[in-house]
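Student: Pasting a predicted model and its sequence here:
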Amino acid sequence: MDYATYIASLPRVLAGAATLFRDRSGKVLIVEPNYREGWTLPGGTVESDAGETPRQAARRETLEEIGLDVAPGALLAIDWVRGPERPPIAAYVYDGGVLPESAFAAIRLQEEELLSWRLVARDELCGYLLGSLGHRITAAYDALDAGTGPVELVDGLPTG
């Protein structure tokens, strides 16, 4: 078997990357997509076929979606997300830090994909971020607070 045939025969996995931004009180910036139910963090698909890394994707998606060019900080979580009718997704969550009020005032939504944005208290996240996403972001926030480094998740829940 030649190398190209071998590569074509391997399993596929998708990758996504998002950034966890907070205000001074600890509320999390979330966005409301127009193409599905529920809210999410600024972020999206890693364009791996173009050589993009998850960190680069998180920065690009933040700029595209909310108009802020912020270099992602530390990796907070990596989540292996299984789903019906699609390959698994490796979802990366980066620390976006605490944004000043001027950054929130400068947000410009990508109207092709987003309806609105808001700041949500940590204990309300699972009410906005549906399914494993709420657990993923809560676990990422917990890792940030604990200073333990990235947490490994499966479907939003810690492994082991």
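Tutor: Looks like it arrived, so ask away.
Student: all contacts plus neighbour counts: C-alpha atoms, from now on.
Tutor: Fine.
Student: Helices along this structure, start to end?
Tutor: Under the criterion DSSP state H, helices of the chain are mapped to 3-9, 54-66, 101-105, 125-128, 132-146.
Student: Would you format these as JSON lines with distance to residue 95 included?
Tutor: JSON lines is the format used below for those (distance: least, Cα to Cα, whole Å):
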{"stretch": "helix 3-9", "distance to residue 95": "33"}
{"stretch": "helix 54-66", "distance to residue 95": "10"}
{"stretch": "helix 101-105", "distance to residue 95": "16"}
{"stretch": "helix 125-128", "distance to residue 95": "16"}
{"stretch": "helix 132-146", "distance to residue 95": "8"}
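Student: here comes the other one, which I'd like you to weigh against the first:
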Amino acid sequence: MTTSDYATYIAGLPRVLAGAAALFRDAEGRVLLVEPNYREGWALPGGTIESDDGETPREGARRETAEEIGLDVTPGRLLAVDWVRGTGRPPLVAYLYDGGILSEEDLKAIRLQEEELLSWRLVPREDLSGFLLGATHGRVLAALDVLAEGSGAAELENGRRVDR
């Protein structure tokens, strides 16, 4: 295969988006959510992986967390990987890492990226469905289950576990 043939082959491959986020909790187990100004519903700190720069999912989660909430935290273990089918966009592979337990000092240090976020709040598990839409809700619940069970990362499709 020539270089030109290989470039044509690569250009013809399907595109997939990739995102990464961190799941932060407080001492009571409430989940840190952020309110984007560019779409409905709440989210976890995170965003698109910058693959053109060679960024890994873990690096993307750390960078996005630092940008969005001002906390530069090394992500913990992988909690979930979710394949989300695209509607009007390519499919998304979403990586979710353990951000750990935030102290009172950490919470006081949160500084929102005002260009993208309106607010943040801590939400108990039982109230998450009122904030998180679609696959994101299932992804967060699966990640919380992984933490509670001490099990390996959850494999998800559209926010539903497929590894059980």
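Tutor: Perfect, I can see it now. Bear in mind that the values here come from a model prediction, so they are computed numbers and not experimental data.
Student: quick revisit: if you compare the helices of structure 1, which one is most tucked away?
Tutor: Mean neighbour count, computed with mean count of other Cα atoms under 10 Å, is highest for helix 54-66 among these, reaching a mean of 22.
Student: Mind reading off the mean deviation between that helix and structure 2?
Tutor: Helix 54-66 of structure 1: mean distance to aligned residues in structure 2 after superposition is 0.3 Å, counting by mean Cα distance after the TM-score superposition for structure 1.
Student: Just tell me the aligned range of that helix in structure 2.
Tutor: Using TM-score structural alignment, the residues of structure 2 aligned to helix 54-66 of structure 1 are 57-69.
Student: Residue 75 of structure 2 touches residue 45, doesn't it?
Tutor: No: between residue 75 of structure 2 and residue 45 there is no contact, the gap being 11.6 Å when judged by Cα atoms under 8 Å.
Student: Centre of the chain to the match of helix 54-66 of structure 1, how far?
Tutor: If you compare the mean C-alpha spot of stretch 57-69 of structure 2 with that of the full chain, they lie 9 Å apart, counting by Cα atoms, centre = their mean, to the nearest Å.
Student: how much space between the aligned residue in structure 1 for residue 89 of structure 2 and residue 3 of structure 1?
Tutor: Mapped onto structure 1 by TM-score structural alignment, residue 89 of structure 2 lines up with residue 86. In this structure, residue 86 of structure 1 and residue 3 of structure 1 are separated by 25 Å, where distance is defined by Cα to Cα, to the nearest Å.
Student: buried stuff in stretch 13-22 of structure 1?
Tutor: Of the residues in stretch 13-22 of structure 1, those buried by neighbour count under the rule 16 or more other Cα atoms under 10 Å are 14-22.
Student: Pull the residues that contact it.
Tutor: Contact with stretch 13-22 of structure 1 is made by 28-29, 41-46, 48, 54-55, 57-59, 61-62, 72, 87-99, 119, 137, as judged by Cα atoms under 8 Å, 6 or more residues apart in numbering.
Student: Now which of the residues you listed would you call buried?
Tutor: The neighbour-count test (16+ other Cα under 10 Å) applied to these identifies 28-29, 41-46, 54-55, 57-59, 61-62, 72, 88-98, 119, 137 as buried.
Student: Cross those against strands and list the overlap.
Tutor: Judged by DSSP state E, these include 28-29, 43-45, 89-98, 119 as members of strands.
Student: Much appreciated, bye for now.
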